[in-house]
Structures are given as structure tokens and as C-alpha cells.
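In: Give me a model of this one.
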Amino acid sequence: MPRFDLPLELLRSYRPEIAEPDDFDAFWSRTVSEARAAASVSRRSRSSAPLDLVDVDDVVFSGFGGDPVRAWFVRRRGVRRPLPAIVEFVGYGRGRGLASERLHWPVAGFAQLIVDTRGQGSQWGTGGDTPDPHGSAPAAPGFLTRGIEDPDDLYYRRVFADAVRAVDAMLEFDEVDPARVAVTGNSQGGAIAIAAAALHDRVAAALPAAPVLCDLPRVVGLTGEGMTAEVVRYLSVHRGSHERVFRALSYIDGANLAKRATAPALFACGHLDTIAPPSGAYAAFNHWGGADRTMVDYPWNEHEGGEGVHWVRQAEWLRALFGMPDRPADDAA
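Out: As a prediction, the model looks like this:
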């Protein structure tokens, strides 16, 4: 893969001003308020997964419009003290999968909520369990262009509201320390983590890796790959809709949302990433509202970024931030 984006010395200062609607904050305040007003009590039931060292609950919480959203709540078995916690959002097209698939955060001492993405889970992985009952106007194949000409109908308006409600749900659990709740995700999950940190004032840390949906005026059409290619296909048919489309997208652009996020943040990007170009990740990073932020660069990687190597970096960073010991405790007290 040849280099196609800005060199590192320019990325470090790249801070584009993306057009932001006058009602941006009011739009998201209304969206979150409506989601919370429609909420019902979260439900939990013990999973039948054959796991001896962790407890797993199948969680149903209310998202956008009061719609049920599914998640796995996982933590070390027998731990009685409130745990630091992490809410994890998943990549484009996959669902929460099986309860046994993503155990790295619980075995590192965290309670973990693995959140389904509404309407997704049928492109890769082991499936999802959350439908999206809301329709939309004509759209290109995929999810990004659903409702793209009206901000109220945007698919990611619903997804980001779900993310806020996921944090709300995590804060309700007795097993969780409410002062130490982080959000994380890769790719689409990274974009959702940015939104959750921007829209929820009790997020204590954010760990977005290879986030998509950032600096959309630049990255749409930059490589022709990934979810932003859906916008190109849409515009190629709906000629003349460019201004309406990019105005709607500005409400979900990670660079605009990042300005509202103040929690400490650990970002990551691959410099050969054609799905989430590094200039998009740096646009969100350089606009981040909090002063405590770090970018981890992977100069020779594409969308896979640091993979397992980066998770070690994330775990070490978050354990230090949350005042946890150098290694997970051996006891369950």
C-alpha cells in the first residue's frame, strides 16, 4: 500500500475547521434527552456460555426511541468490590457476537459491556441481536447514507444515542465503579467511542482506535474504500445533494464531536489505513477538548493498526489512569 495521506509532521498540526450547524449542541441535547425520556429499566439475565472464570449477563437496555439494545456484561467471577469498567463498541457490520469472544478486558481487571450496533451483525463475526426498527429514505447499500439528507433521520443519530444510553446502563450496575468508566472501540467502534465521550459527561476515559467518520469533507472520496464509499455512491446518483448531505454528516463528524469531549484520551491510527485515513483520526485528536490526549502511530500498518500490541498499550494506559496496580489482583475481595 503506497502512502496517500499527509506526512506525520503535517498530521500533528492538522486541525481542519469543519462546517458546524448552529444548532449542533441543541440537536444532540435534544436527541439524548429524548432517548433518556423514552428509557425503561435495563434487564439482565445470566448467560449460559460455558465460562468458569467470568460471569456474563445478557443485557437489554433502552436506546434511541426506547428501542431495546443488546449487550454482554462481563466481569471476573466472584469479585465483590466495584470494578473499573469499559464500554466497548464494535466495528462496522459486526454485532456483539458470542459472550465468549472478547474476554481480554475482564481478565485484565475491568468490568466490560460489549454493545451491539443496531441493525448490524450480518456482514462478519458471529452475529448481532439488535434490530433497527426505523426506516429511511433511499440510501446506498450499507448504513452510513440511511437518512442522510435529514439530520433527524440519520442512522448514526440513533447509534450515538444508543452509545450514551449504554454508558447510562453501565453506571447503574452495582459491580461498576461509576467514577471509572471508559469507552473504547476500533473503526466504527472508535467513532462511537468519540461520540459517547462527547455526549456523556461521566465518561472518565476514551480509547478510540482507527476511528471512521472523522473529517468527512476530506475523507469521503479520498480512497474509495470503506464505509465512506457509500456516500460517494449516493452522491453519484443523487446529483446536486452535496450540500444537504455534508450538512447532515457534520452532526456526526468525529472532529466536531471531539471538541465536546474532555476526558483523557488514547488514540491510535495506522498511517496506511485507507478505511480510516490518518488525517481523519488526527482531525478528531487535534480537536479533542481535553488536554490529556495521546496519539499512538503505526506508520507501517493499515486498518488493523496495532492489534494485540495496541491493546497492551491501552490496558497499561487505562490501568495507570484508573490507579490500578501494575498487574491484576489475584484475590476476589
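In: contacts, neighbours, all on C-alpha from now
Out: Will do.
In: neighbours around residue 319, how many?
Out: Counted with other CA atoms under 10 Å, residues neighbouring residue 319 total 18.
In: Likewise for the one 5 residues further on?
Out: As a burial measure, residue 324 scores 14 neighbours (other CA under 10 Å).
In: Repeat that for residue 142.
Out: 15.
In: thought it was touching residue 227?
Out: Yes. Here residue 142 reaches residue 227: they are 7.4 Å apart, a contact under CA atoms under 8 Å.
In: who touches residue 215 in this structure?
Out: 16, 18, 253-255, 279-280, 283-284 (CA atoms under 8 Å, 6 or more residues apart in numbering).
In: Those residues in helices, which ones?
Out: Among the contacts of residue 215, the ones falling in helices (DSSP state H) are 254-255, 279-280, 283-284.
In: Helix or strand: which one has the residue nearest the centre of the chain?
Out: Ranked by distance to the mean C-alpha position of the chain (CA atoms, centre = their mean), the top residue is residue 192 at 2.4 Å. Using DSSP states H and E, residue 192 falls within helix 188-199.
In: which is the next helix or strand following that helix?
Out: According to DSSP H and E, the helix or strand after helix 188-199 is strand 205-209.
In: what's that following strand in contact with?
Out: By CA under 8 Å, 6+ apart, the list of residues contacting strand 205-209 reads 180-187, 189-191, 193-194, 197, 263-269, 305, 314, 318.
In: which helices and strands sit right next to the lengthiest helix in the chain?
Out: Determined from DSSP H, the single longest helix within the chain is helix 155-172. Packing partners of helix 155-172 (3 or more CA pairs under 8 Å, 6 or more residues apart in numbering; DSSP states H and E): helix 24-37, strand 54-62, strand 83-89, strand 176-186, helix 188-199.
In: need the helices for the stretch 1-150 of the chain, in chain order.
Out: For the stretch 1-150 of the chain, applying DSSP state H, counting those that start in this stretch gives helices covering 8-11, 24-37, 104-107.
In: can you map out the strands along the stretch 1-150 of the chain?
Out: 43-46, 54-62, 68-76, 83-89, 111-115 (DSSP state E, counting those that start in this stretch).
In: nearest to residue 75, of the helices and strands packed on helix 155-172?
Out: Among the helices and strands packed on helix 155-172, the nearest to residue 75 by CA to CA is strand 54-62 (5.5 Å).
In: now the other sequence, so there's something to compare against:
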Amino acid sequence: MPQIDWPLEQLKTYRGKSPKPADWQAYWDRALKELEAADPACTYEKDPVTVPGVECGHLWFTGVGGARVHAQLMRPTGFAGPRPAVLLFHGYEGHSHDWYEKLPFAQSGIAVAALDVRGQAGLSQDTLQITGSTFRGHIVRGVDEQDPDKLFFRNVYLDTVQLARIVAGLEFVDESRMASVGFSQGGALAIACAALSGQMGRTVAGYPFLADFCRVRELDYPNPAYDELKLYFRLRDPRHEKENGFFERLGYLDTQWMAEKLTAPVLFYTGLADMICPPSCQFAVYNRITAPKRQVIYPDYGHELLPGAWQEILLWLLEWAAGGQTP
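Out: So this is what the prediction gives:
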């Protein structure tokens, strides 16, 4: 198999090198209080798409900063009683995609809410106003602000929590059977949602993004997803005089610190040939999870569709929703 990172045995013990801010917990406690004070002002409208056994519609809510945020919502019909629910999160710069992709969940009796991340290719609004670089990518948005609450992904993480709370309150959803699922950026958001909301009974994270930024920069793989880290130093800090503060600030967003907060079972996917989200950064996240967990490794696969993964995810969640306890 290809080796683009450390050997597997070394990866299994790696716990990251990026710093965790001393006030990490206080930072997110403050953020959640801000969210508590926000009126989500939810609205819902049906979509013209008609699918047997499923109602398709659009959920809108107001997130922090006043942005109107969109999620696709699929309600299973023809089932008795409240249904389990899956919150789906998409990859970087993407959107919630077609209804078709979510049908296996919805037609199996699982409600689906798929978030459009602010400022990316979906319908959600981005209202963040900052100084500093907005040339490429969202990771560094707000990193130069005096106020750490101006980080772009802080608002996105809070959107995942808001969505979880809204879905939990729907009359057709069983709030005790909710799961968060995603790959890449979606994997990071699935973990953040579970960590910050405390409402997820299961989490699926595939090759999560936004993890161990120092290691990402050290490896310097040629890829567009993390290119903005290199550009930040080239364009705004060519002598790396602000490097320590830069990585300290990004520590509020680092998926590995979110992973420490997980309490419910986690299914985790890793490709050892991944040159977008490096294997060592993925293991930095996985190795900090103390909840029941299982990692599925694809030695020859990178940042791509992993054969059999989505079928496994569906069956795992269906077993759990029906009362199974397999981690």
C-alpha cells in the first residue's frame, strides 16, 4: 500500500501537535449562550419533488449574526410514531446535493436534515464581516480579528447545534435517536455537532477536515482545501512573526478538541492515501475520542468515495434506531 504519512503503528498513537487554547471550554460556553439568546425564526416550505414515502422540503432558520440558514428536510411518511433522524453535513465549498442521495435513509424511516454551510455553494446566507484575508477559503476568515468570536467556522459550528435543536423539536422526530454524519468538512461538522449539542446518539465521521492545523502545514501537501494556510503566511505574515498566535486561534476550531467531548458511539473512516486531510491529522482526532468507537481503514484510498461505506453507515444506523447497541 502507498505510504504518504507515518507508518500505521505510529499513526495509532499520534495525538496531534496543534495547541489547544487555555480558554477553549469558556470560548464555546460563551458561544452556546449567544446561541441560546437567538430566535431561530424557523420556516418550512414543501419542495415540488414528490417521492413515494417521503415528504421533501426546505427548512430555514436564523443563526448567529442574523444569517438565514437553509437545510433540506426529508420526512418519512407511512410510519407510526416519531422517527429517528440523521443530520447530514457536506464537504468543503459544497452544498446539500440532490434529494436522491438521501432517499435510502428517508425511505427506510429515518428523517433527514442536510445543512447548507454558510458562504458555500448552497442556499444559506453568510453575514460575517471581518478585516483581513478573504481571498481564498474560510479557515482563516476572522483569524486576524481582535475578537476570537469572529472566526467564520465558529458560526458554522453553532449552525449545526441550532439545526440539531430544531430537528429534535419536530413532532415527527424521536430526539433520543438522532445521529450526525459527514465526510471531510462534513466529518468535522458531524463531530462538532455531537460535541457541542450533546444530542447525538451516534456520529459518523469520514476523513474529517479542520484538524491538527500545525501538522497540515508541516506536511504541505499540494491541495486546494488547505492552501489558504500557506497563502496566509505568504501574503500576511511572510516572516511567521504571528505564527504561534495564528495556530492558537485556529485551535478553537480544531476537530481533535471537539472529539474529546464525544460521549456516544462513533464510526470513523480513514483512507491512508489521503492527501487532502492527511492520515496523521485524522488519527489525531480519532485517538482523542474516548467514547465507544470503531475506525474503518482503507489502505489504498484517499479523499474519495469509499466502497461500501455508505451502505455500512445506513445499516449501522438502522440497527441502532431499531434498538441495537453495536458500537
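In: TM-score of the superposed pair?
Out: The TM-score (TM-score structural alignment, normalised by the length of structure 2) is 0.92; 317 aligned residues with a CA RMSD of 1.8 Å.
In: Deepest-packed of the helices and strands packed on helix 155-172 of structure 1, please.
Out: helix 188-199 (a mean of 29; mean count of other CA atoms under 10 Å).
In: what about residue 257 of structure 2, how many neighbours?
Out: 26.
In: ok, it touching residue 19?
Out: No. Applying CA under 8 Å as the test, residue 257 of structure 2 and residue 19 come out as separate, 9.7 Å apart.
In: Pick out the most distant pair among the ones in helices among the contacts of residue 215 of structure 1.
Out: Applying CA to CA across these, the maximum distance is between 254 and 279, 11.9 Å.
In: okay, the two: which has more neighbours?
Out: The neighbour count for residue 254 of structure 1 versus residue 279, taken as other CA under 10 Å, is higher for residue 254 (30 against 26).
In: now that one, nearest residue through space, not along the chain?
Out: residue 214 (4.4 Å; CA to CA, 6 or more residues apart in numbering).
In: Structure 2: which residue goes with the one you found?
Out: Aligned counterpart of residue 214 of structure 1 in structure 2: residue 211 (TM-score structural alignment).
In: how near is the residue mapped onto residue 190 of structure 2 from structure 1 to residue 135 of structure 1?
Out: Using TM-score structural alignment, the equivalent of residue 190 of structure 2 in structure 1 is residue 193. Between residue 193 of structure 1 and residue 135 of structure 1 the distance is 24 Å, computed by CA to CA, to the nearest Å.
In: what about the alignment partner in structure 1 of residue 52 of structure 2, how many residues close to it?
Out: Using TM-score structural alignment as the criterion, residue 52 of structure 2 maps onto residue 52 of structure 1. Residue 52 of structure 1 has 8 neighbours, counted by other CA under 10 Å.
In: and the closest residue to residue 52 of structure 1 other than its chain neighbours, how many residues sit next to it?
Out: Spatial nearest neighbour of residue 52 of structure 1, excluding adjacent residues (CA to CA, 6+ apart): residue 77 at 7.7 Å. The number of residues packed around residue 77 of structure 1, counting by other CA under 10 Å, is 15.
In: Distance-wise, check residue 77 of structure 1 relative to residue 107 of structure 1.
Out: In terms of CA to CA, residue 77 of structure 1 sits 10 Å off from residue 107 of structure 1.
In: Please apply the same query to residue 9 of structure 1.
Out: Taking CA to CA, one finds residue 9 of structure 1 at 38 Å from residue 107 of structure 1.
In: Looking at those two, which one has more neighbours?
Out: A direct count of neighbours by other CA under 10 Å for residue 9 of structure 1 and residue 107 places residue 107 higher, at 17 against 8.
In: The more buried one against residue 76, yeah?
Out: Yes. Using CA under 8 Å, residue 107 of structure 1 is in contact with residue 76, at 6.6 Å.
In: For residue 75 of structure 1, list the residues it contacts.
Out: So residue 75 of structure 1 contacts 54-56, 106-107, 109-112 (CA under 8 Å, 6+ apart).
In: go on, residue 40 of structure 1?
Out: 61-62, 66.
In: let's see it at 7 Å
Out: residue 62 (CA atoms under 7 Å, 6 or more residues apart in numbering).
In: Quick check: the residue lying closest to residue 44 of structure 2 once chain neighbours are set aside vs residue 202 of structure 2, distance?
Out: Once flanking residues are discounted, residue 44 of structure 2 sits nearest to residue 59: 4.7 Å by CA to CA, 6+ apart. Plainly put, residue 59 of structure 2 is 23 Å away from residue 202 of structure 2 if you go by CA to CA.
In: what does residue 215 of structure 2 give?
Out: 28 Å.
In: Please identify which of these two sits among more neighbours.
Out: Shown here are residue 215 of structure 2 and residue 202; by other CA under 10 Å, residue 202 has more neighbours (27 against 16).
In: Map that one across to structure 1 for me.
Out: Superposed on structure 1 with TM-score structural alignment, residue 202 of structure 2 falls opposite residue 205.
In: Nearest spatial neighbour of its match, chain-adjacent residues omitted?
Out: Residue 205 of structure 1 sits nearest to residue 182 (CA to CA, 6+ apart), 4.5 Å away.
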